[in-house]
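Q: here's my sequence, what's the structure:
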Amino acid sequence: MNLFDWLPFGRVPEIPSEALNEQLKDVQIVDVRTPGEFQQSHIQGAINLPITHFSKKAISRLSLDQSIPVVTVCLSAHRSIPATRRLKQLGYDVKQLHGGMQAWWKGNYPVVSGQRGNG
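A: The predicted structure is shown next:
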């Protein structure tokens, strides 16, 4: 990845929270927030790999299925931008959650709290 790929702005494919809520059983969710943020509140089934640890090796340890779409999540859809780019470069069908967890919470969609992440 070049430096531009790591910048937390620019356009990447997105999915609105309403659509993600309807497709939860059909996607893999990678939450790139800190372990503390993840533990406080995350989407059911999400796995945590902080953006600061988003190496090819760490991504491979997640054992993501390349045949299933991936959705990246952060607080406000900024940290998930470079994660989305990186997963796309590795061949995944990936989108970020539009508006991040802030949009998810605003929509009153279900969350899990008090669990530790995988990454």
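Q: from here on, just use CA atoms for contacts and neighbour counts.
A: Fine.
Q: what helix or strand is the residue most central in space within the chain on?
A: Nearest to the centroid of the C-alpha atoms of the chain, with distances taken as CA atoms, centre = their mean, sits residue 72, at 1.9 Å. Residue 72 belongs to strand 70-73 when assigned by DSSP states H and E.
Q: from the chain's centre, how far out does the very next helix or strand once past that strand sit?
A: Sequence order places helix 80-89 as the next helix or strand after strand 70-73, per DSSP H and E. With CA atoms, centre = their mean, to the nearest Å as the basis, helix 80-89 stands 9 Å off its chain's centre.
Q: now do the buried residues in helix 80-89.
A: Buried residues in helix 80-89, defined by neighbour count with 16 or more other CA atoms under 10 Å: 80, 81, 82, 83, 84, 85, 86, 87, 88.
Q: packing partners of that helix?
A: strand 70-73, strand 94-97 (3 or more CA pairs under 8 Å, 6 or more residues apart in numbering; DSSP states H and E).
Q: next, the structure of the following sequence, for comparison with the previous one:
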Amino acid sequence: MNDAGAVVGSGTAGAYFRAKLQFEIDVMDVADAAPGSFVLVDTRRQSSWDHGHIPGAVHLPTAEIPARVGALIPAGNSVVVYSWGPGCNGSTFAALAFAELGYPVREMIGGIEYWVRNGLPVETADGIVVRHFDALVTAHQPEA
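A: Model prediction:
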């Protein structure tokens, strides 16, 4: 046991982390996923979406999920949600909303912040842009 009383190894802590990994996905795994394997949902407010979002994402702010999801995402489709980044739990609230509606859902850890920091494309009103990657964050270093 550790100081918090959790069993280390294959017990409680191991079960927790195995379960956690079933509901999270890394930004690079999202970027490398086969097209159509899930619906990517940006859960941020309109102004954030307008500032820039992942190309191909559906915009569905968390508060609007119960009212609008049926018209945008057919039941049973796998969903991946994202928000700003590690300092924001908006995607966790969105994932909960999708889960409570019966959708298979995962949360993209790192949010759009780590998407951008990995040098992945962002769509804005001016088109698709790629900003400089953060070499401390990613081994993925796009061609210049």
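Q: picking that back up, reformat the helices and strands packed on helix 80-89 of structure 1 as TSV; add distance to residue 40 of structure 1.
A: Converted to TSV, the helices and strands packed on helix 80-89 of structure 1 look like this (distance: least, CA to CA, whole Å):
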stretch	distance to residue 40 of structure 1
strand 70-73	14
strand 94-97	18
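Q: against residue 17 of structure 1, how distant is the counterpart of residue 123 of structure 2 in structure 1?
A: Under the alignment by TM-score structural alignment, residue 123 of structure 2 pairs with residue 112 in structure 1. Here residue 112 of structure 1 is placed at a distance of 16 Å from residue 17 of structure 1 (CA to CA, to the nearest Å).
Q: which residues does stretch 40-54 of structure 2 contact?
A: Residues outside stretch 40-54 of structure 2 that contact it (CA atoms under 8 Å, 6 or more residues apart in numbering) are 56-62, 79-84, 90-91, 94, 112, 121-125.
Q: of the residues you listed, just the buried ones, ChimeraX syntax please.
A: Remark: buried members of the contacts of stretch 40-54 of structure 2, expressed as a ChimeraX selection using 16+ other CA under 10 Å:
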select :57,58,59,60,61,62,79,80,81,82,83,84,90,91,94,112,121,122,123
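Q: hmm, back to that, pretty sure the residue nearest to the centre of structure 1 contacts residue 94?
A: Yes - if you go by CA atoms under 8 Å, residue 72 of structure 1 and residue 94 touch, sitting 7.4 Å apart.
Q: is residue 39 of structure 2 in contact with residue 76, as I believe?
A: No - Residue 39 of structure 2 lies out of contact with residue 76 (CA under 8 Å); the separation is 10.8 Å.
Q: so for those two, which residue has more residues nearby?
A: Taking neighbours as other CA atoms under 10 Å, residue 39 of structure 2 and residue 76 compare with residue 39 leading, 19 against 11.
Q: tell me which residue of structure 1 lines up with that one.
A: By TM-score structural alignment, residue 39 of structure 2 lines up with residue 28.
Q: could you find the closest non-adjacent residue to its match?
A: Nearest residue to residue 28 of structure 1, sequence neighbours excluded (CA to CA, 6 or more residues apart in numbering): residue 70, at 4.6 Å.
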